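Undergrad: with the sequence up front, the predicted model follows.
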Amino acid sequence: MDRIDRHILATLQHDGRISTADLAEKVGLSPSPCARRLKRLEDDGFIQHYQANLEKEKVGINMTFFVEIGLNRHQEDTIESFESALLEMPEVINAHVVSGSFDYLLEVVSPNLQGYEAFTNKLHKLSSVKDIHTHLSVRQLATKRVLPVYL
């Protein structure tokens, strides 16, 4: 990965709908070499997929919660079952396995408190869940949807 590849990745994070011709101009290449680099970056897994970032409130999401989950068992089958269940819950928009006093940190969205209560009811039904601690996001300071490219 060189300076041009990093520039391509940074540009795409700001505007995923940019045409190849405009991208090529921004990074100082002609369209054909730029298209080849872009294809290579996709094939090599640097670009996972393209998506639209939606404004939460405009699609009815008014609340964000950070949820700490502790499991009661740490056997492979328990972990696989819990993680499979999480992947089926659309309210979970980010999930991390973490170290420390709990096992998972989830970012959960909901239109309201009733929606969040319904979500926690689903969690309580999972036999592997021991502890649930919830933090309500009062206000989001910033969204950094652009990743720094260190390579």
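TA: Okay, I see it.
Undergrad: going by C-alpha atoms from here, please, whenever you check contacts or count neighbours.
TA: OK.
Undergrad: which SS class is the most centrally placed residue in the chain?
TA: Residue closest to the average C-alpha location in the chain (C-alpha atoms, centre = their mean): N94, at 4.9 Å. Secondary structure for N94, judged by DSSP: H, G, I helix; E, B strand; the rest coil, is strand.
Undergrad: next, the one to line up against it:
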Amino acid sequence: MLDQRDRRIVEYLQHDADMPVTDLADLVGLSASACWRRIKSLEESGLITRRVALVDRRKANVGMTVFVAVRTSRHSIEWLESFRSAIADIPEIVEAYRLTGDMDYLLRMVVPDVEVYDAVYKQLIARLDFTDISSFIGMEELKYTTAVPMNYLI
């Protein structure tokens, strides 16, 4: 069972995973060793899956975000595994979701320009058959976060 301090620890770490444990402990009202033990427990429980560095996409020259809606007429496990394998091999695809509704899959890609997106598109259609692929270029990022809300933890 997680308490309010655990929630606050996770909230702070989602915003700055490099925060020194002593500073974090002060913020949540714990000793540094007690805070460290809680962090380790949160990692062992799987709530904190890993700590990563977030890269500025523009400085990495992949400032364009393209959302790609995919529709297929094939709904077999074999096709899904082929699709999963194909997108795993393409680093420009940073997120992929299987959906309900009119579209079967939604991909989020980061690329430097339309020419690179077109090359990725050609990689996809060379490997698999699709009924429809619709692309949407993000014009402005209004909100982006990797943090998830902590108010639903049990």
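TA: Structure's in. What do you need? The structure displayed is predicted, hence computed values, not measured ones.
Undergrad: re the thing from before, the residue nearest to the centre of structure 1 pairs with which position in structure 2?
TA: N94 of structure 1 maps onto E95 in structure 2, with residues paired by TM-score structural alignment.
Undergrad: surely that match is in contact with Y105?
TA: No: with contact defined as C-alpha atoms under 8 Å, E95 of structure 2 does not reach Y105; the gap is 10.5 Å.
Undergrad: that older thread, so the nearest residue to the match of N94 of structure 1 once chain neighbours are set aside, which state does it fall into?
TA: Here the nearest residue to E95 of structure 2 in space, its sequence neighbours aside, is R108; by C-alpha to C-alpha, 6 or more residues apart in numbering that works out to 5.0 Å. The three-state assignment at R108 of structure 2 reads strand, by three-state DSSP.
Undergrad: and the helices in structure 1?
TA: Ranges of helices within structure 1 are 3-14, 20-27, 31-43, 76-87, 113-124, based on DSSP state H.
Undergrad: L99 of structure 2 against R71, yeah?
TA: No: with contacts defined as C-alpha under 8 Å, L99 of structure 2 does not count as touching R71, sitting 10.0 Å away.
Undergrad: in structure 1, what stretch matches stretch 105-113 of structure 2?
TA: Against structure 1, stretch 105-113 of structure 2 falls on residues 104-112 (TM-score structural alignment).
Undergrad: got the contact list for that stretch?
TA: Contacts to stretch 104-112 of structure 1, defined as C-alpha atoms under 8 Å, 6 or more residues apart in numbering, come from residues 60-70, 91-98, 116.
Undergrad: same check, this time on stretch 45-64 of structure 1
TA: Outside stretch 45-64 of structure 1, the residues that touch it by C-alpha under 8 Å, 6+ apart are 9, 16, 41-42, 107-113, 136-137.
Undergrad: which entries within the residues you listed meet the buried criterion?
TA: Among the contacts of stretch 45-64 of structure 1, those scoring as buried are L9, L41, E107, V108, V109, S110, P111 (criterion: 16 or more other C-alpha atoms under 10 Å).
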